[in-house]
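Participant: With the sequence up front, the predicted model follows.
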Amino acid sequence: MSAVIGKNGLTEQKQEGDHATPIGIFPLRKVYYRADRLIKPKTILPVEPLSPRDGWCDDPQSHDYNRFVKLPHPARHEQLWREDHVYDLIVVMGYNDNPAISGRGSAIFMHLQRPDRTPTEGCLALSESDLRTVLAAGADAAQVHAPG
């Protein structure tokens, strides 16, 4: 199993926009997937198909910071329904979400690698087969130990 991390490596002091992957042990919260492109993953985690109106707020000034949102949304956000395939399968990691602290990083996911394996903006990217293996691992899939 080989993961791709943020283009600025690993960090213990994650900040919004630093393009680094946080170091730590984080619970896995939920799985989203493109039902028009992939079959539903096998996992004990909650699974929901994505829609074109799904997003994730990454605006530190918003009360929705580091949360799933429906689009259109007034604050800065990522669109989860993308033309490329990296978000065809997304696992929401429980990073900076209980509670979310403004500016400490948002939208930290496990998602699919780009074909050329280029670095992420701070997420952990796996091949589809490896990500499906992690999800199917049962109780052990309840948390992930980020590199470091």
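Facilitator: Now that the structure is in, tell me what you want to look at.

Participant: From now on I want contacts and neighbour counts done on CA atoms only, so please keep to that.
Facilitator: Fine.

Participant: do you know how far the residue positioned nearest the centre of the chain is from V69?
Facilitator: Residue closest to the average C-alpha location in the chain (Cα atoms, centre = their mean): F109, at 1.4 Å. Noted for F109: a distance of 15 Å to V69, by Cα to Cα, to the nearest Å.

Participant: quick one: the most far-flung residue of the chain relative to its centre and R53, what's the gap?
Facilitator: In the chain, P74 marks the outermost C-alpha relative to the chain mean, sitting 21.2 Å out by Cα atoms, centre = their mean. Separation of P74 from R53 (Cα to Cα): 13 Å.

Participant: try this one side by side with the last:
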Amino acid sequence: MQAAIGRSGTSAFKREGDGATPIAAMKLISGFTRGERIRLPQTPLSMRRISGDMLWCDEPKHAAYNRLVTQRVGAPFKPSHEEMKRADGLYDVCLVMDWNITSRKRYGGSAIFFHLIKPGYQMTAGCVAVSLCDMKRLLPHLRKGTLVKVLG
């Protein structure tokens, strides 16, 4: 199965913003989907529908670093973040891997997801990405705790 990784390759010493995919065995925690844009097979993995107010904080100095945050109406979330509801479709299926989540360290890297690929298998900002066809093939076999291994 073909996949894309970070634009800086892999790293055993992942740091925020370095563009590298961590060399690690990362457990899947849960996932997100754009249910209105895509129909997925059943999966044992807990999947949550993405809404327009969902953001992922990637500001190392913020208390919500590497966490999902909900933007309140009339009170924009100002720290650096990623919008989960993306126009480009990369997060139409977005699985959360346990990189720097369970035991979080500032600047240890954030938003390391397993998501859909850009056309032409372009590199990611540090995530692992596969085609929609391959993701649909994998989903029925994925559950919380499934290991995604990135080798150096």
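Facilitator: Yes, it's here. No experiment lies behind these values; they were computed from the predicted model shown.

Participant: rewinding a little: any idea what the residue farthest from the centre of structure 1 aligns with in structure 2?
Facilitator: Alignment note: P74 of structure 1 maps to K78 in structure 2; criterion TM-score structural alignment.

Participant: In which helix or strand does its match reside?
Facilitator: Taking DSSP states H and E as the definition, one finds K78 of structure 2 inside no helix or strand.

Participant: how about the strands of structure 1, start to end?
Facilitator: With strands called from DSSP state E, structure 1 shows them at 10-11, 21-22, 25-33, 47-49, 54-57, 68-70, 77-79, 89-93, 109-112, 124-126, 143-145.

Participant: With respect to burial, which of these scores highest?
Facilitator: By mean neighbour count, with neighbours taken as mean count of other Cα atoms under 10 Å, strand 21-22 ranks first of the strands of structure 1 at a mean of 28.

Participant: mean offset of that strand relative to structure 2 (after superposition)
Facilitator: Superposed on structure 2, strand 21-22 of structure 1 shows a mean distance of 0.3 Å to its aligned residues (mean Cα distance after the TM-score superposition for structure 1).

Participant: Tell me which residues touch L112 of structure 1, please.
Facilitator: 85-90, 125-128, 131 (Cα atoms under 8 Å, 6 or more residues apart in numbering).

Participant: I should have written D54 of structure 1 there, sorry.
Facilitator: Contact analysis of D54 of structure 1 by Cα under 8 Å, 6+ apart lists 68-71, 79-81.

Participant: Closest one to A139 of structure 1 out of these, please.
Facilitator: Taking Cα to Cα as the measure, A139 of structure 1 sits nearest to F68 out of these, at 24.2 Å.

Participant: Without its sequence neighbours, what residue ends up closest to the closest one?
Facilitator: W56 (4.5 Å; Cα to Cα, 6 or more residues apart in numbering).

Participant: Do I have it right that that neighbour meets V92?
Facilitator: No. Look at W56 of structure 1 against V92 with Cα atoms under 8 Å: they stay out of range, at 10.4 Å.

Participant: Now for these two: what residues contact both?
Facilitator: Common neighbours of W56 of structure 1 and V92 (criterion: Cα under 8 Å, 6+ apart): A107.

Participant: can you tell me how far Q42 of structure 2 sits from R143 of structure 2?
Facilitator: Counting by Cα to Cα, the gap from Q42 of structure 2 to R143 of structure 2 is 11 Å.

Participant: more neighbours, these two?
Facilitator: Set Q42 of structure 2 next to R143 and count neighbours by other Cα atoms under 10 Å: R143 wins out with 17 against 12.

Participant: Confirm for me that the more buried one is in contact with P44.
Facilitator: Yes. If you go by Cα under 8 Å, R143 of structure 2 and P44 touch, sitting 5.0 Å apart.

Participant: Kindly reformat the strands of structure 1 as TSV and extend each row with distance to S2 of structure 1.
Facilitator: Output for the strands of structure 1, formatted as TSV (distance: least, Cα to Cα, whole Å):
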stretch	distance to S2 of structure 1
strand 10-11	15
strand 21-22	15
strand 25-33	18
strand 47-49	24
strand 54-57	26
strand 68-70	27
strand 77-79	25
strand 89-93	17
strand 109-112	12
strand 124-126	7
strand 143-145	14
